[in-house]
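>>> Okay, structure incoming, though there's no sequence with it:
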């Protein structure tokens, strides 16, 4: 993926502490928890709706995670300029440059989200975010939150990686922001409040698949403008979509697949909708809510 030297977004808030590696620490009964345990908690929290603290407690043999004090970055300190941070700022800039014209063509103005970099734990309008939940979008403050250790977990736990795969993850979360701006997410959440668990899960799947499709739309428009893709990039994103499908994750974690419990869609569905967006470049082709077959 060719990105170095391209415009970097100014909408990144760096809340990381001054030193140490990313990801923060999880303490159970006075002893540390390895990345493998955190990765399992990540899977449970993102895809099965299980509190990651509960999972870590069970696997670590103790109670919930010990409280942590998040060291906030001094706002007056120089902005981090390592390759990983510059990459995130550039990808966010790509999303702004893609969605701005798309909204303008519809007579609307795109309001980009803030992207927050944090380590370990951080306070959000949606509650306390932590590394175990992976990247997420909070509609309450319209911010995307990322602990960059997640990208290392992608490689170690799911054996997928590469910069375009990471960009796909960011673009997917920005896709949720687009859904917030156009009113889709609010309608879905209101419908879920009146629905059964199975019906609510089905709505969640359609919401997530649309975000995957929007990520594909972003890739299409960015490729046209920046020609940033290199050989193997698309395959790495498709491999990531496959690895995080509900059926793949359930088969790995419990040995069986329960479609009614899906919240993000199967591997095939995630791949299909990302490709739909990337091949068409048209957000109108991402209406998962009216699709008869996902």
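Ah, there it is. Nothing here was measured: the structure is a model prediction, and the numbers come from that model. Numbers count the residues shown, from 1 in each chain.
>>> can we go C-alpha only for contacts and neighbour counts from here?
Will do.
>>> For residue 242, which non-adjacent residue is closest in space?
residue 267 (4.3 Å; C-alpha to C-alpha, 6 or more residues apart in numbering).
>>> How much space separates the one you found from residue 42?
Counting by C-alpha to C-alpha, to the nearest Å, the gap from residue 267 to residue 42 is 17 Å.
>>> who has more neighbours, these two?
residue 42 (27 against 20; other C-alpha atoms under 10 Å).
>>> Check which helices and strands the host helix or strand of that one is in contact with.
Using DSSP states H and E, residue 42 falls within helix 35-48. If contacts are counted by 3 or more C-alpha pairs under 8 Å, 6 or more residues apart in numbering; DSSP states H and E, helix 35-48 sits against helix 52-60, helix 149-158.
>>> Next one for the comparison:
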């Protein structure tokens, strides 16, 4: 059985004159066992445009091989169907056997190669959106931030492309099913002892849950976004809206504003947020507000 990986290095020049076309020697790494450094093989991709075959980097022909150890190199990697299947099976059975940096890189490579495959220039022999999405099925067990951050960025691109379509609804259901275990772990409740990566992962989880209309997430936002409780006092007397707005944790502010405007936002909320945008000098908060305001379903508000 042959295991094949295809290295996709962008060697592009904006100059048409062949004298200025440049190629480089690129370091390549191959590994079949992350617990055994002796299985790490190092080779060079020569400065030619011809395919290079290495027959001495596979120790176990029946086991997956990962190219670009710990995502050290700046290039895409594609595999033959056999190796993609072996990698997918490993992720499903025990994803920790593949280093977290490579788990993230596999997801990113898969989605980017799938995009090219579907376009006018087919740069992947074996990658499709179906295979890329199948590869993410293991995320139901993933607890590390980096693979989730990578998956979220690529999911978001597909969601924007499929917005309002039946395929988009199916994609949202798939994404939501992958993140439910994390929503149970994180939800909206920040802990003072949370590590930085925990805070980042919670942000992604809430964005996915609310962005795919997960009912408990939307319900939680409704509590936060309630006009009387947040923007006015409990007795409906006017209070300092700036202080109440500031109570929303910065890490979740964008997701909360977006979900709130999408499901419960009124002209009052919109104008309050515009006022907040104009009154703050904090660039990140201005970004959160602008991003959230675009989620409103009231087109007339956006045209004002």
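In hand now; what should we look at? Values in this document were obtained by computation on a predicted structure and should not be read as measured data.
>>> Do you know the score for how well these two fit?
Taking TM-score structural alignment, normalised by the length of the first structure as the basis, the two superposed chains have a TM-score of 0.28; 133 aligned residues with a C-alpha RMSD of 5.9 Å.
>>> ranges for the strands of the stretch 101-250 of the first structure?
For the stretch 101-250 of the first structure, the strands defined by DSSP state E, counting those that start in this stretch cover 114-117, 121-124, 127-130, 136-138, 143-146.
>>> Tabulate the ones you listed (TSV), appending distance to residue 88 of the first structure and mean neighbour count.
Below are these laid out as TSV (distance: least, C-alpha to C-alpha, whole Å; neighbours: other C-alpha atoms under 10 Å):
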stretch	distance to residue 88 of the first structure	mean neighbour count
strand 114-117	9	21
strand 121-124	18	18
strand 127-130	19	16
strand 136-138	14	22
strand 143-146	10	24
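>>> Can I get these in CSV including distance to residue 54 of the first structure?
CSV is the format used below for these (distance: least, C-alpha to C-alpha, whole Å):
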stretch, distance to residue 54 of the first structure
strand 114-117, 24
strand 121-124, 16
strand 127-130, 13
strand 136-138, 19
strand 143-146, 21
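>>> among those, which is nearest residue 191 of the first structure?
strand 136-138 (18.3 Å; C-alpha to C-alpha).
>>> which parts of the helix holding residue 42 of the first structure are buried?
Going by neighbour count (16 or more other C-alpha atoms under 10 Å), the buried part of helix 35-48 of the first structure is 35, 37-48.
>>> Specify which member of these is nearest to residue 247 of the first structure.
For the buried residues of helix 35-48 of the first structure, the closest approach to residue 247 of the first structure (C-alpha to C-alpha) belongs to residue 47, at 10.1 Å.
>>> and residue 212 of the first structure, what does it touch?
172, 175, 270, 273-274, 277 (C-alpha atoms under 8 Å, 6 or more residues apart in numbering).
>>> run the last query once more with 6 Å
172, 274 (C-alpha atoms under 6 Å, 6 or more residues apart in numbering).
>>> how far away is it from residue 47 of the first structure?
Distance from residue 212 of the first structure to residue 47 of the first structure, by C-alpha to C-alpha: 15 Å.
>>> for residue 85 of the first structure, same thing?
Distance from residue 85 of the first structure to residue 47 of the first structure, by C-alpha to C-alpha: 26 Å.
>>> buried ones in the helix or strand where residue 218 of the second structure lies?
Following DSSP H and E, one finds residue 218 of the second structure within helix 215-225. Buried residues in helix 215-225 of the second structure, counted by 16+ other C-alpha under 10 Å: 217-219, 221-222, 224-225.
>>> Now the terminal residues of stretch 102-114 of the first structure, how far apart.
Note: stretch 102-114 of the first structure ends 19 Å apart using C-alpha to C-alpha.
>>> Same question for stretch 153-163 of the first structure.
End-to-end distance of stretch 153-163 of the first structure (C-alpha to C-alpha): 14 Å.
>>> Need the contact partners of stretch 271-281 of the second structure.
So stretch 271-281 of the second structure is in contact with residue 286, going by C-alpha under 6 Å, 6+ apart.
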